[in-house]
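# sequence unknown, structure follows:
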């Protein structure tokens, strides 16, 4: 295995921190939780950032390519953040292993179906009868991924897995009248259970904390450890 393959997690993490994609501070999430870190995939627009990202996705996929469940024909990127991830990762997979991935395709969905020209909801490879692997940034509540899966199934494709950049490792927020401290699964755990497919991540919260430990960022480490202890999922 090459150095690039063995170090892709570290390279990706360092690139995200240096590029301001992964930041530390105080961030209020849609769930209402106050997080000490935030991952903004919308900032992965610069060439070097996208190159590091596509390499990390490709190595994550390739490293699990021996699993039958991850034999796939199409990488599907949910609109909008998943679109460049799917396109760049397909190109990187073909570069890394043209014999295995040289003819893999990509596809993505439109937010609204087009009613003229080629029409339809999906751009790129038709999904009918094909094995589809979803690539996205972060699964928080799982809503976007479920919408993508609905599109795939409606188009006649077969979901074989999901790959994301970061696994926050935290349980799903409770309903409005629920107990925030009650144990529960993560969004990733729910997707695995509901659809019976693997959900892989480039990084986990544990990986992020390990890197902060190497950097000596003690205050950020302390806040992340408290957050992890408070919200960690039981899956």
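Cool, the structure landed. Computed from a prediction, not measured in an experiment: that's the story for all the values here. Numbering: from 1, shown residues only.
# use CA for all of it now, contacts and neighbours both
Will do.
# Might one say that residue 113 is in contact with residue 121?
Yes: at 4.3 Å, residue 113 and residue 121 qualify as touching, with contact defined as Cα atoms under 8 Å.
# Looking at the two, which one has more neighbours?
Using other Cα atoms under 10 Å as the criterion, residue 113 and residue 121 rank with residue 121 on top: 15 against 11.
# Let me know whether my guess that the more buried one is in a strand holds.
Yes: the assignment for residue 121 by DSSP: H, G, I helix; E, B strand; the rest coil puts it in a strand.
# And the helices in the chain, which stretches?
Assigned by DSSP state H, the helices in the chain fall at 3-6, 8-18, 47-63, 82-96, 98-101, 143-154, 187-195, 205-215, 218-231.
# for the longest one, packing partners?
The one in question is helix 47-63. helix 8-18, helix 82-96, strand 158-167, strand 199-204 (3 or more Cα pairs under 8 Å, 6 or more residues apart in numbering; DSSP states H and E).
# alright, now check it against this:
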């Protein structure tokens, strides 16, 4: 139960990520220990202009997904600015008909003064979309789902920037599904991505500037990728 934006918007996002140096081609040792021919680091969306444009891509992806929702939730820490900025972008999105979408996020440590607790923002209620940059092990999603359900609300979807479409595990014991597919299956909710490895390959095929990386990315997908 995964979803993505139409390919034109997705490829536009890939170009944007490349221009911001958030997406790079080369040889990178990633958290799993694998050597990847590309690297996506959403933490490098680190200025007002970049985050503003990123939020528009998130808002477009969510609006186009058809997922019914009432509010956003940003898991600490990366999800906090993403939920905030996306809520702002949705407020002026033409498909939202003037809806003002509330958002909330969590702290890692509970406060013992002021309002206290670990939740900040609007009360969790209705259908809640969890916003993050990527899904690696699914830990952040699991914690978010628990928080949302404990508040009596309903997790409606997960919204991410990039789906690597990659199986986990050692080379001789690869998982049957990607982390994104596992989250969708485990919680029975769609995972909406702005772009995916397929869209990166689409750009490589269309733009000769990146042709030198085609073989390496295709080989990596053949070894670790999912359909």
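On my side now, so go ahead. Keep in mind that what you see is a predicted model, and the values were worked out from it rather than measured.
# a markdown table for the helices and strands packed on helix 47-63 of structure 1, including mean neighbour count?
Below are the helices and strands packed on helix 47-63 of structure 1 laid out as a markdown table (neighbours: other Cα atoms under 10 Å):
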| stretch | mean neighbour count |
| --- | --- |
| helix 8-18 | 19 |
| helix 82-96 | 21 |
| strand 158-167 | 22 |
| strand 199-204 | 20 |
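# want to throw the helices of structure 1 into a markdown table with distance to residue 24 of structure 1?
Supplementary listing: the helices of structure 1 in a markdown table, determined by distance: least, Cα to Cα, whole Å:
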| stretch | distance to residue 24 of structure 1 |
| --- | --- |
| helix 3-6 | 26 |
| helix 8-18 | 9 |
| helix 47-63 | 18 |
| helix 82-96 | 23 |
| helix 98-101 | 36 |
| helix 143-154 | 24 |
| helix 187-195 | 22 |
| helix 205-215 | 10 |
| helix 218-231 | 7 |
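# Which among those helices is found nearest to residue 164 of structure 1?
Closest to residue 164 of structure 1 of these, according to Cα to Cα: helix 47-63, at 8.0 Å.
# how far out from the middle of the chain is that closest one?
Distance, stretch centre to chain centre, for helix 47-63 of structure 1: 12 Å (Cα atoms, centre = their mean, to the nearest Å).
# Superposed on structure 2, what's the mean shift for that helix?
Its aligned residues in structure 2 lie a mean 1.2 Å from helix 47-63 of structure 1 after superposition (mean Cα distance after the TM-score superposition for structure 1).
# picking that back up, mind giving me CSV with the helices and strands packed on helix 47-63 of structure 1 and columns for distance to residue 213 of structure 1?
What follows is the helices and strands packed on helix 47-63 of structure 1, written out as CSV (distance: least, Cα to Cα, whole Å):
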stretch, distance to residue 213 of structure 1
helix 8-18, 13
helix 82-96, 29
strand 158-167, 18
strand 199-204, 14
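# In contact with the residue nearest the centre of structure 1, which residues are there?
The structure's structure 1 has its C-alpha centroid closest to residue 164; by Cα atoms, centre = their mean the separation is 1.4 Å. Residue 164 of structure 1 makes contacts with 57, 135-139, 199-202, as judged by Cα atoms under 8 Å, 6 or more residues apart in numbering.
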